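Undergrad: okay, here's the prediction I keep looking at, along with the sequence it came from:
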Amino acid sequence: MKIAYFGTDFFSISTLKHIVNHPSISHLDIITRLPKPSGRGLKSIKESPLDFEKLKHQYDLAVAVSFGQLIPALFLDTLKYPGLNVHPSLLPKYSGPAPLQRALLNNDKITGVTLQNLHPTHFDKGDILLQETHPIQQNETLLSLSESLANKGGEMLSYCLSNGLFDSSSPNYKTLKPQYPYSYAAKIKPAEREISWSSPSDYVIRQFNTLGPLYTFKPALKKDGSTVHKRIVLDNIVKSNRILSVSDEILPNGTFILGDNDQLDIKCHDSFASVGTIKTEGIGSESPTKFVNSLSKKFGNTENIFISI
């Protein structure tokens, strides 16, 4: 069987490893969206369009995993079998481009993987062939969840190929009735990486585990006495060991204190989050101690507080 495998990222590569030596595959082509430099100085990236016309009549089956582009009907119609897609959610829940991130940010306890047919005109609207649940661990990160679900998806894909579940004429072929309500997992916007210090510390940590380095703002005084807000990027965010005291409770959210082991403890709604690396707008990354010791130089005589704007 000749297969065209469409993928673009770590998740698709990890899934691919489970079928690359599958005995049912005689020929396997990996098709990805290759960017190319464009514009003045070749600094911007412009996506190279795929010519599906040239891919017609060459394959028996198409598999799309985290490809991010609709596989058109003009290509799918030339395949011997319906196309397959591995999607890291319990479809139709979290249809869309960011199912892993939405499951983590929403503090879901269960997610999963769905193997579906490729729909010729819409994302994540194909018939469901296989679906398996997966527990989300405490302090799960985007990387750890992606690794787990990619491996599970690869196992499901391999099982599908071994048992002919992709072949609508096979006695093993069946489709499953959706068991979960529809929801859309929208793409992450840059503004979602801003910290709201009125949130519980667990959410701030979950936000970091999902999205990576987050940002906030620190008031700074200019020479003319006016106030500006400098952007601060915070990295290595974990739960603080600092116990919220009675005096801490009255501190404004966003107040920061240099803690033990060169950590910056920051007041959230219910407790403290601890930060290991700080990067101020226009300045490189610093340790908490270096950041605190140079506050007056960078920000003038201002309060030790981060704010949302």
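TA: Arrived safely, thanks for sending. Computed from a predicted model, the values in this text were never measured in an experiment.
Undergrad: going forward, measure contacts and count neighbours with C-alpha atoms only.
TA: OK.
Undergrad: I'd say residue 239 and residue 204 touch.
TA: No: the pair residue 239 / residue 204 is not scored as a contact, 9.3 Å apart, by C-alpha atoms under 8 Å.
Undergrad: shared neighbours, these two?
TA: residue 273 (C-alpha atoms under 8 Å, 6 or more residues apart in numbering).
Undergrad: who has more neighbours, those two?
TA: residue 204 (25 against 15; other C-alpha atoms under 10 Å).
Undergrad: now that one: how far from residue 237?
TA: Going from residue 204 to residue 237 by C-alpha to C-alpha, to the nearest Å gives 8 Å.
Undergrad: now for the two: what residues contact both?
TA: With C-alpha under 8 Å, 6+ apart, residue 204 and residue 237 have common neighbours residue 273.
Undergrad: distance between stretch 209-220 and the chain's centre?
TA: Offset of stretch 209-220 from its chain centre (C-alpha atoms, centre = their mean, to the nearest Å): 17 Å.
Undergrad: if you could redo that for stretch 82-101, that was the one I meant.
TA: With C-alpha atoms, centre = their mean, you get 13 Å for stretch 82-101.
Undergrad: start and end of that stretch, how far apart?
TA: Using C-alpha to C-alpha, the end-to-end distance of stretch 82-101 comes to 29 Å.
Undergrad: show me what counts as buried in it.
TA: 82-101 (16 or more other C-alpha atoms under 10 Å).
Undergrad: again, but for stretch 195-204
TA: Buried, per 16+ other C-alpha under 10 Å, within stretch 195-204: 195-198, 200-204.
Undergrad: what do you get for stretch 101-121?
TA: 101-105, 107, 111-120.
Undergrad: report the contact partners of residue 158.
TA: 18-19, 22.
Undergrad: let's see it at 7 Å
TA: 18-19 (C-alpha atoms under 7 Å, 6 or more residues apart in numbering).
Undergrad: which residue ranges of the stretch 1-150 of the chain form helices?
TA: Using DSSP state H, counting those that start in this stretch, the helices found in the stretch 1-150 of the chain span residues 10-16, 73-76, 99-105, 142-163.
Undergrad: which other residues reach the first one?
TA: Read it as helix 10-16. 65-66, 146-147, 150-151, 153-154.
Undergrad: from the buried residues of stretch 195-204, which is closest to residue 48?
TA: residue 195 (35.1 Å; C-alpha to C-alpha).
Undergrad: adding another structure so you can compare the two:
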Amino acid sequence: MSLRIVFAGTPEFAVPALRAGAARGEVVAVYTQPDRPAGRGRQLQMSPVKQAALELGLPVQQPLNFKSDEALDMLRSHAADLMVVVAYGLILPQAVLDTPRLGCWNVHASLLPRWRGAAPIQRAIASGDTVSGVCLMQMEKGLDTGPVLLQLKTPIGPKETGGSLHDRLSQLGAEVLRDGLALARAGMTLQAEAQPKDGVTYARKIEKSEAKLDWTLAAKSLADKVRAFNPWPVAETELQGERLRVYQAIGLDHNSGKPPGTVLAAGKDGIDVACGQGALRLLAVQRDGGRVQSAAEYLNARPLAL
């Protein structure tokens, strides 16, 4: 049987799932955040999901919220069997969750109950996790608390960045949605497993202020943070009077006994900085207004005093 699907999502992460959901012509409406000012000119910009929906010829709805009867009536008019939500950016009231015949499914970029919330990908890397994945969850009113229908796991590599894991989980999200939809079309009831009460963590939204490197922390922790915050907001520090953004770094076991933040070495291998435990070797950096370059290239133009 075919399904009538309403899709709700906003950022680039949700686009592969939208394409997967729309592959059989079952998406009857796409909900996304209103156009917002962006860029230097502060021109109104469509979300990536809206752009993809228009390319696919799908009708787009952009309510501020679902508090009005008008917004709820419009949603009900689609007579949806299912609503699929992927990084929509809006908490849905119970009236919305109850509208589709099969309720609302959410594709979430973590292995729940670990990393509920807004920034599961970056929080996982910053915390040194070695595995991540995606969950297809039956939505309920709580924040990412619903029972899990399906999940797919993937390792987090030692060189994984927030950007690379985002892209892989985005594709995995589309895959887990395809699997769920295939089962639903076959008339099968997906087995919903309640999330365990142990192991709950919250992935709060990333603030730009978190990008500053705190040299009193362990080198391993800082290296994980550099990976997690690439490509946004990008880790940063000040070395000998100049602000640097750090795109790539590795932790070293070397304990120099020098105060945290001291430059220990600067050469073709990188810039080694003392940490609370070990040392962080900066490998790729960016000066204000400059391009991303290797630490060796940076040092050719601006040698550091040791």
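TA: Looks like it came in fine. Quick caveat: nothing in here was measured; it's all calculated off a predicted structure.
Undergrad: filter the buried residues of stretch 195-204 of structure 1 down to the ones in helices?
TA: 201-204 (DSSP state H).
Undergrad: for those, which one is nearest residue 131 of structure 1?
TA: Closest to residue 131 of structure 1, out of all of these and judged by C-alpha to C-alpha, is residue 203, at 28.6 Å.
Undergrad: tell me which residue of structure 2 matches up with the closest one.
TA: Alignment note (TM-score structural alignment): residue 203 of structure 1 maps to residue 221 of structure 2.
Undergrad: what lines up with residue 139 of structure 2 in structure 1?
TA: Using TM-score structural alignment, residue 139 of structure 2 lines up with residue 118 in structure 1.
Undergrad: surely that match and residue 87 touch.
TA: No: in terms of C-alpha atoms under 7 Å, residue 118 of structure 1 does not count as a neighbour of residue 87; the distance is 10.7 Å.
Undergrad: report the central residue of structure 2.
TA: Among the residues of structure 2, residue 121 comes closest to the average C-alpha position under C-alpha atoms, centre = their mean, at 4.6 Å.
Undergrad: list the buried residues in stretch 173-186 of structure 1.
TA: For stretch 173-186 of structure 1, the neighbour count (16+ other C-alpha under 10 Å) marks 174, 185 as buried.
Undergrad: what about it, how long is it end to end?
TA: Across stretch 173-186 of structure 1, first to last residue, C-alpha to C-alpha, it's 31 Å.
Undergrad: ends of stretch 206-216 of structure 2, how far apart?
TA: 21 Å.
Undergrad: that one: how far from the chain's middle?
TA: For stretch 206-216 of structure 2, the distance to the chain centre is 18 Å (C-alpha atoms, centre = their mean).
Undergrad: so what's the residue count around residue 34 of structure 1?
TA: Neighbour count of residue 34 of structure 1, defined by other C-alpha under 10 Å: 11.
Undergrad: hmm, back to that, quick one: contacts for the match of residue 139 of structure 2?
TA: 82-85, 126.
Undergrad: how do those residues look in structure 2, which are kept?
TA: Using both residues aligned by TM-score structural alignment, their matches' C-alpha atoms under 7 Å, structure 2 keeps these contacts from these: 83-85, 126.
Undergrad: which one of these sits closest to residue 293 of structure 1?
TA: Nearest to residue 293 of structure 1 among those, with distances taken as C-alpha to C-alpha, is residue 85, at 52.7 Å.
Undergrad: tell me the counterpart of that closest one in structure 2.
TA: Using TM-score structural alignment, residue 85 of structure 1 pairs with residue 106 in structure 2.
Undergrad: so who does the residue nearest to residue 116 of structure 2 when sequence neighbours are not counted touch?
TA: Excluding the flanking residues, the one nearest residue 116 of structure 2 by C-alpha to C-alpha, 6 or more residues apart in numbering is residue 202, at 4.8 Å. Contact analysis of residue 202 of structure 2 by C-alpha under 7 Å, 6+ apart lists 115-117.
Undergrad: redo those residues as JSON lines? Include distance to residue 263 of structure 2.
TA: Below are the contacts of residue 202 of structure 2 laid out as JSON lines (distance: C-alpha to C-alpha, whole Å):
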{"residue": "115", "distance to residue 263 of structure 2": "35"}
{"residue": "116", "distance to residue 263 of structure 2": "38"}
{"residue": "117", "distance to residue 263 of structure 2": "37"}
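Undergrad: sitting in strands, which of the residues you listed do you find?
TA: 116-117 (DSSP state E).
Undergrad: what does residue 159 of structure 2 correspond to in structure 1?
TA: That one, residue 159 of structure 2, aligns with residue 139 by TM-score structural alignment.
Undergrad: count of neighbours near its match?
TA: Neighbours of residue 139 of structure 1 using other C-alpha under 10 Å come to 14.
Undergrad: which residue is the nearest non-sequential neighbour of residue 99 of structure 2?
TA: Residue 99 of structure 2 sits nearest to residue 76 (C-alpha to C-alpha, 6+ apart), 6.4 Å away.
Undergrad: gap between the spatially closest residue to residue 110 of structure 1 that is not a sequence neighbour and residue 91 of structure 1?
TA: Computed as C-alpha to C-alpha, 6+ apart, the closest residue to residue 110 of structure 1 that is not its neighbour in sequence is residue 135, at 4.5 Å. Distance check for residue 135 of structure 1 against residue 91 of structure 1: by C-alpha to C-alpha, it reads 16 Å.
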